[in-house]
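K.L.:
sharing a sequence plus its predicted fold:
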Amino acid sequence: MQRGSDRLSRHRDDEMKHELQGLLRSGHPTRSEEWNDPEPTADDDPQVWGGPVVPGDEGASLEGVRLELARILGRTSFPAGPVELVRVLRRQNAPDALTEAVAGLPRKEHYANVQELARALTGTEGTP
């Protein structure tokens, strides 16, 4: 008999294993209620599952770079120049490739928001 600080009883543990048995065997959700299943990704969703989005990579679109920067930097980092943004990226443990890309921007530039920074990193032009 196991003695420990388990939150669940042995009977509840066996019950949970039985509930997951269908999922483990089939490899897909086996619930009868479709609303309870996770929603699949859409075709136009940005690609974030393949690792960090890095400007200059093949699959790095403006939207993907903007999403990654917004996730890491937030709103409080702006307006700022590359030096301040690199400092925040390092503090937030951002991927090295993204930090190096921001560090390679001209030091005299200032960016008002994530959109301007993403445009500068991807080299795309557009209306502000």
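P.N.:
Received, thanks.
K.L.:
only C-alpha atoms for contact and neighbour calcs from this point on.
P.N.:
Noted.
K.L.:
what's the biggest helix in this structure, counting residues?
P.N.:
Secondary structure of the chain per DSSP state H: the longest helix is helix 10-26.
K.L.:
alongside the first one, take a look at this:
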Amino acid sequence: MGDKSAKHGPHIDDQLRHETEGLQRAARPTRVEEWKEPEPVEDDRDRDPTSANLADREGTPPGMSPDDVERRSNIARYLAGFHEPMRPAALADRAARNGAPDDVVRDLRNLPDQEYTRVAEVSDALGLGNETRRV
């Protein structure tokens, strides 16, 4: 009775034992569908988590630095909700009303004088680039 659970009855214990028998014997994942497998854990033993070298970290699109990603994120945050075409002065005013710092407002005012309809267009005009879809 030592291997029996006090939480379940003997029937449920036998069923759970049967369900996990293949996993215990194989000592590896036994699922046929790969998409059901758990994701592997990234091993970062050789990396210093306190290092300031952010360029090597995952998450930044090719051709963009982490600073570019941060600037693009700030611009998108302060321009939130704009859908109609806007010129640089209107973009800067909108960002200022949303509490943007002076450097973001200045960057928006210095954009080439044309109408912008998406944050991606603003980002391109500032030379920040855009993330391409990852497959």
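P.N.:
That came through fine. Model, not experiment: these values are computed from the prediction.
K.L.:
got a TM-score for the pair?
P.N.:
After superposition, the two chains reach a TM-score (TM-score structural alignment, normalised by the length of the first structure) of 0.46; 74 aligned residues with a CA RMSD of 3.2 Å.
K.L.:
quick one on the thing from earlier: packing partners of the next helix or strand after the longest helix of the first structure?
P.N.:
Counting by DSSP states H and E, the next helix or strand C-terminal to helix 10-26 of the first structure is helix 62-73. Contact here means 3 or more CA pairs under 8 Å, 6 or more residues apart in numbering; DSSP states H and E; on that basis helix 62-73 of the first structure packs against helix 82-91, helix 114-122.
K.L.:
please identify the most buried of these.
P.N.:
Here the criterion is mean neighbour count by mean count of other CA atoms under 10 Å, and of these the winner is helix 114-122, at a mean of 20.
K.L.:
which element, helix or strand, includes Gln24 of the second structure?
P.N.:
According to DSSP H and E, Gln24 of the second structure maps onto helix 10-26.
K.L.:
next, the buried residues of the helix or strand following that helix.
P.N.:
Proceeding N to C from helix 10-26 of the second structure, the next assigned helix or strand is helix 66-78, under DSSP H and E. For helix 66-78 of the second structure, burial by neighbour count (16 or more other CA atoms under 10 Å) applies to Pro66, Asp68, Val69, Arg71, Arg72, Asn74, Ile75, Ala76, Tyr78.
K.L.:
so which elements touch helix 66-78 of the second structure?
P.N.:
Using 3+ CA pairs under 8 Å, 6+ apart: helix 66-78 of the second structure touches helix 88-97, helix 119-125.
K.L.:
in TSV, list these along with distance to His18 of the second structure.
P.N.:
As requested, these are exported to TSV (distance: least, CA to CA, whole Å):
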stretch	distance to His18 of the second structure
helix 88-97	61
helix 119-125	54
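K.L.:
Pro10 of the second structure: which of those helices is closest?
P.N.:
In terms of CA to CA, the element of these nearest to Pro10 of the second structure is helix 119-125, at 61.1 Å.
K.L.:
I'd like the distance between Thr99 of the first structure and Glu19 of the first structure.
P.N.:
44 Å (CA to CA, to the nearest Å).
K.L.:
out of these two, which sits in the more crowded spot?
P.N.:
Ranked by neighbour count (other CA atoms under 10 Å), Thr99 of the first structure and Glu19 place Thr99 first, with 19 against 13.
K.L.:
can you tell me the helix or strand for the more buried one?
P.N.:
Taking DSSP H and E as the criterion, Thr99 of the first structure maps to helix 96-103.
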